[in-house]
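Student: let me see the structure of the following:
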Amino acid sequence: MSTDRSAPADTAGYGDRRRWRALGVGLVAAFMTLLDVSIVNVAVPSIDRALNATPSDLQWVLSGYALTFGLILVPAGRFGDARGRRTAFVAGLILFTLTSAVAGLAGSPLWLIIARLVQGAAAGVINPQVSGMIQQLFRGAERGRAFGLLGATIGISTAVGPLLGGLLIQLGGEQHGWRFVFFVNVPVGIVAVLLGWRLMPARPTGVPDRHRLDPLGVVLLGVGVTLVLLPLVQQQQWHGGTKWLLIPAGLVFLIAFGLWERRYARRQQPLFDLRLFGLRSYSLGTLIGLLYFAGFTAIFFIFTIYLQIGLGYSALAAGLAITPFALGSAVAAAVGGRVVNRYGRPLVGVGLLVVVVGLAATVWVLRGSSHVSVPLLTAVPFLVAGLGSGLVIAPNQTLTLSEVPVPQAGSGAGMLQTGQRIGSAAGIAAVGSLFFSTVAATRGNWSAAFRHSLVLAAGIIALALVAALVDVVLEHRRSRPGSPARSDAAS
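Tutor: Below is the predicted model of the structure:
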């Protein structure tokens, strides 16, 4: 497969100022959509009281968004590649803004659940267009900087969600503050729609692809992803072990998807080009992203519950406790995006190691009993872990997509983000199960449950570190004088 490393970026009509403005609009949209993954966690008690929601209703409010988000990523990325990123971006943003308003006005749990499902699908339409736009308009060191800003946006939006949610609930009051969590998207979304239509690239590189958008591939991938995600996002509400049978069933559909895509590619551009997995940078980078998000996202899930339910902290205090991680991630992501082209995958490995060290330090400072507040105890270790995280998300995204041709940029980014969503769901399911089972087994020892769960999250992130080290070793062997790969490249 050819790559776009040597090809100029598609910057016709895009001066430096316009390109960076387009990126700014994309980052604002990405921030809103990713923020809504975590911000609603702290609003659950308010939603419960206001709408008299059942535990199952609340679980669907939280997990339904993630489910439809992950479901739509690859088809939306392919649509943007084929028919133009601006159309997909603006349409997704309009739908996201409208459903945010509908969610804020919800008068019943069912109303809110439906709004969240559609809102998640809209978020899945938006996000691949941002990554594809970066591939299309930037190259070289500038592309690393752009992905660095996107990585900082991903890290900050995930970590700062509980803080912003706590502030909005404090502002709006316990009864109706949760509505502000959704209404805040509306004015920002309106402005982003207007600027997005003006600044986003209307067409991908080259001749527009007017082939069919592979409807059977969309169905097979959609069913497969749904069957895999559903038992993960609903594992707290669906009792019994039969739900786990959906995962192997989903894998069967994903295998069928792969076989169909291989066949379809002989005639037309497929929904997702499987040859991308033949690129080591893409396949290992996608695996690193899946494993890292499995551990990374689960941390905030259990930490928020530990502070609010276990220790009785307010939503605002719980959000403030996560702020050191967000700050560290923002600073390091900006730096990582600038130097990733110089250091490559070893930079990601260093970041993963720092995250594991920061989490291990968090477990250590929380051992035994202490009269010092938990947010103070965890501030420095979380800052360290955040610094490491900033060297993981943005550089890994840059390296993973570095060899993806621009015509496949949207679908390639969509598959990468689908892996991240599956990883997040699986991590929350595994780490959350350990957390709640430990609370039950220790008769309410929330600190022990949090420490044990944090060890599991660190272990999952350590697996991502192993994958990064494998990539580093393989690249070292390939680049040695006399190696077959180097000899082939020279010839």
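Student: can we go C-alpha only for contacts and neighbour counts from here?
Tutor: Will do.
Student: surely residue 323 meets residue 162?
Tutor: No: using Cα atoms under 8 Å, residue 323 makes no contact with residue 162, being 9.1 Å away.
Student: and for these two, which residues touch both?
Tutor: Any residue near both residue 323 and residue 162 by Cα atoms under 8 Å, 6 or more residues apart in numbering counts here, and not one turns up.
Student: between those two, which one's more packed in?
Tutor: residue 162 (31 against 22; other Cα atoms under 10 Å).
Student: mind telling me what element the more buried one is part of?
Tutor: helix 140-183 (DSSP states H and E).
Student: and if you look at residue 332?
Tutor: helix 315-343.
Student: next up, the contacts around the closest residue in space to residue 313 that isn't next to it in sequence.
Tutor: Nearest residue to residue 313, sequence neighbours excluded (Cα to Cα, 6 or more residues apart in numbering): residue 307, at 5.4 Å. Residues near residue 307 by Cα under 8 Å, 6+ apart: 313-314, 318.
Student: could those residues be laid out in CSV, adding distance to residue 115 and neighbour count?
Tutor: As requested, the contacts of residue 307 are exported to CSV (distance: Cα to Cα, whole Å; neighbours: other Cα atoms under 10 Å):
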residue, distance to residue 115, neighbour count
313, 29, 17
314, 27, 16
318, 26, 25
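Student: identify, from the residues you listed, the entry nearest to residue 293.
Tutor: Sorting those by how near they are to residue 293, with Cα to Cα, puts residue 318 at the top with 20.7 Å.
Student: for the comparison step, fold the sequence that follows:
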Amino acid sequence: MTSTETTLSSPAEPPQGPAAVADRRRWFALAIVMTAAFMDLVDVTIVNIAIPSIQRDEGASFSQIQWITAGYALAFAAGLITGGRLGDIHGRKRLFLVGIGGFTIASALCGFAANPEMLVASRILQGGMAALMVPQVLSIVHATFPAHERGKVFGLFGAIVGLGAVSGPLLGALLTEWNLFGLEWRPIFLINLPVGIAALILGRRFISESKAPKALKLDLVGVALVTLGLLMLLYPLTRGRELGWPLWGYVSMGGALLVFAALVAYERRKAARDGSPLVELSLFKVKSFAAGIAVQTVFGVGLGIFFLVWTLYMQVGLGWSPLRAGLTGVPFSIAVSAAAGMSVQLLVPRFGRKVLQAGALIMAAGVLLYIWESERYGLSIASWQMALPLVVMGAGMGFIVAPLTDAVLSEVPREHSGSASGLINTVQQMGNALGLGLVSVVFFGEIGDRLTPAQVGPAFVNGFQHALGWVVAVMVAIFLLMFALPKRPAQHVEGAEDAAVGEQESVNPAEGAPVSGSEPALTG
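Tutor: Next comes the predicted model:
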């Protein structure tokens, strides 16, 4: 539809009316998808706090408890790439609504689970639905906002990431401690119901549909190979410590590499044959995307190590309650949110990738400060004494999360944004799983198997310090990898030009999204 047709169809509106309506719609859409992203981030972390209550109430075995968390993670990671591609093919709005609807239903099934087996099955379903929903968040942002505005949007996204990282444990602690209506742990899942229903209703109204401009087909062989490879890699990493790292686990992880090699070979042939591969390998020819994927993976390793070890250190080593541990993380959450919002809007346009590299060094400095305070105060350390290192770490993380997403996606064509978003989330999950697997070496390996009650505290403090040393090494590796990122995203170099193009775009008032426009490239 042209701008002339738009004016004729709404003669009573002023000339700028449709554009103003479209602008409001896209910000409503952003709020909806960000709420969904926050709901998923909280759900990933909220369960850990409630595990003791679930075990008491359901009589779950240790293996079942492991699967309550591992089942979600495996289904989520295995389905992300497929979920992203389905959005490209069938429409990102459609897949987002299917995903959030299924996620809400699965949350209800978790909350009303009658036994551990039903809870595990519901968590696996919940992870699969999240895999349909989460890739569409970045894809919808990518399709709805022009390049020169995405920096601000990804700043908000980084703030949401920071809030979700720590809000989960705190919210889980509060809901479990309050024991609402005598439901004990169940409200940690049931709280998703009103949020999910509202997002589903509002999403149907305000989110604009977008999909790949050319017809694509779902690559079923690619789906099978990527799912098999991820399960072969992530299952041993998730269960390895519990099972004593059996030989079959190493064989499975080695076999995963062969499956991924077969996937690459097949996807190349698939792309040459009909142009509809599941994984768009051409994306890896883009320097910013390939480098960003590497950074995302390694960053996920560091976060996987830190958050699990940090929780165990406070609740087991120091003997703190879940609520006290959750409240201790509030300064970290605030710092991540503030730094993320500031980094993309104010700092990256002036300093480019130096902001991300500064974030890695600042985060490493915060971890070193945490190690020093842990050594100095030992078991007598207080929550307020942890505030300074947590604020420094949070600021560093905020300088990384939002600009990194911006840099990775800024050169990706719109038709492949779903596939790219799925890859970003997948490698982050792979990094987290690898980090969790390394915890058995860098943390539990330092503690030992049999401890007297008097030995538990000092052993966990020592293990915490040793694990944080590995986190510092990860941050240094990230700093070096970031040299491969472009010096400055093109939307910050050519923002004025992009803005001018954006003003000339026609708007479809029925959908509230640009009809035409070009994607910018990166410089550097």
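Student: re the thing from before, got the angle for the helix holding residue 162 of structure 1 vs helix 315-343?
Tutor: Counting by axes from the mean of the first three to the mean of the last three Cα atoms, to 10 degrees, helix 140-183 of structure 1 points 170 degrees away from the direction of helix 315-343.
Student: what's the average distance of helix 140-183 of structure 1 to structure 2?
Tutor: When structure 2 is superposed, helix 140-183 of structure 1 averages 1.9 Å from its matched positions, counting by mean Cα distance after the TM-score superposition for structure 1.
Student: ok, then the element right after that helix?
Tutor: Using DSSP H and E, the next helix or strand after helix 140-183 of structure 1 towards the C-terminus is helix 185-199.
Student: which residues in structure 2 does the helix or strand following that next one match up with?
Tutor: Using DSSP H and E, the helix or strand that follows helix 185-199 of structure 1 towards the C-terminus is helix 215-233. Counting by TM-score structural alignment, helix 215-233 of structure 1 pairs with residues 220-238 of structure 2.
Student: got a list of contacts for the matching stretch?
Tutor: 70, 74, 77-79, 82, 245, 249-250, 252-257, 259-260, 262-263, 266-267, 277-279, 430, 433-434, 436-437.
Student: residues making contact with stretch 43-51 of structure 2?
Tutor: Applying Cα under 8 Å, 6+ apart, the contact partners of stretch 43-51 of structure 2 are 65, 69, 165-166, 168-173, 176, 185, 188-189, 322.
Student: what's the ChimeraX syntax to select whichever of these are buried?
Tutor: Buried members of the contacts of stretch 43-51 of structure 2 can be picked out in ChimeraX with the line below, counting by 16 or more other Cα atoms under 10 Å:
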select :65,69,165,166,168,169,170,171,172,173,176,185,188,189,322
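Student: residue 499 of structure 2: which of the contacts of stretch 43-51 of structure 2 is nearest?
Tutor: Using Cα to Cα, residue 165 is the member of the contacts of stretch 43-51 of structure 2 that lies nearest residue 499 of structure 2, at 33.4 Å.
Student: to which residue of structure 1 is that closest one aligned?
Tutor: Alignment note (TM-score structural alignment): residue 165 of structure 2 maps to residue 158 of structure 1.
Student: show me the contacts for that match.
Tutor: Neighbour list for residue 158 of structure 1: 34-35, 37-38, 297 [criterion: Cα under 8 Å, 6+ apart].
Student: can you list which of those carry over to structure 2?
Tutor: Using both residues aligned by TM-score structural alignment, their matches' Cα atoms under 8 Å, structure 2 keeps these contacts from the contacts of residue 158 of structure 1: 34-35, 38.
Student: of all the residues you listed, which comes closest to residue 348 of structure 1?
Tutor: Looking across those and measuring by Cα to Cα, the closest to residue 348 of structure 1 is residue 34, at 21.7 Å.
Student: surely the closest one and residue 157 touch.
Tutor: Yes: between residue 34 of structure 1 and residue 157 there is a contact under Cα under 8 Å: 5.9 Å.
Student: how close does residue 83 of structure 1 sit to residue 213 of structure 1?
Tutor: With the distance defined as Cα to Cα, to the nearest Å, residue 83 of structure 1 ends up 10 Å from residue 213 of structure 1.
Student: cool, and residue 457 of structure 1?
Tutor: Computed as Cα to Cα, the residue 457 of structure 1 to residue 213 of structure 1 distance reads 38 Å.
Student: more neighbours: which of these two?
Tutor: residue 457 (27 against 18).
Student: secondary structure element holding the equivalent of that one over in structure 2?
Tutor: Using TM-score structural alignment, the partner of residue 457 of structure 1 in structure 2 is residue 471. Residue 471 of structure 2 is part of helix 453-481, with elements assigned from DSSP H and E.
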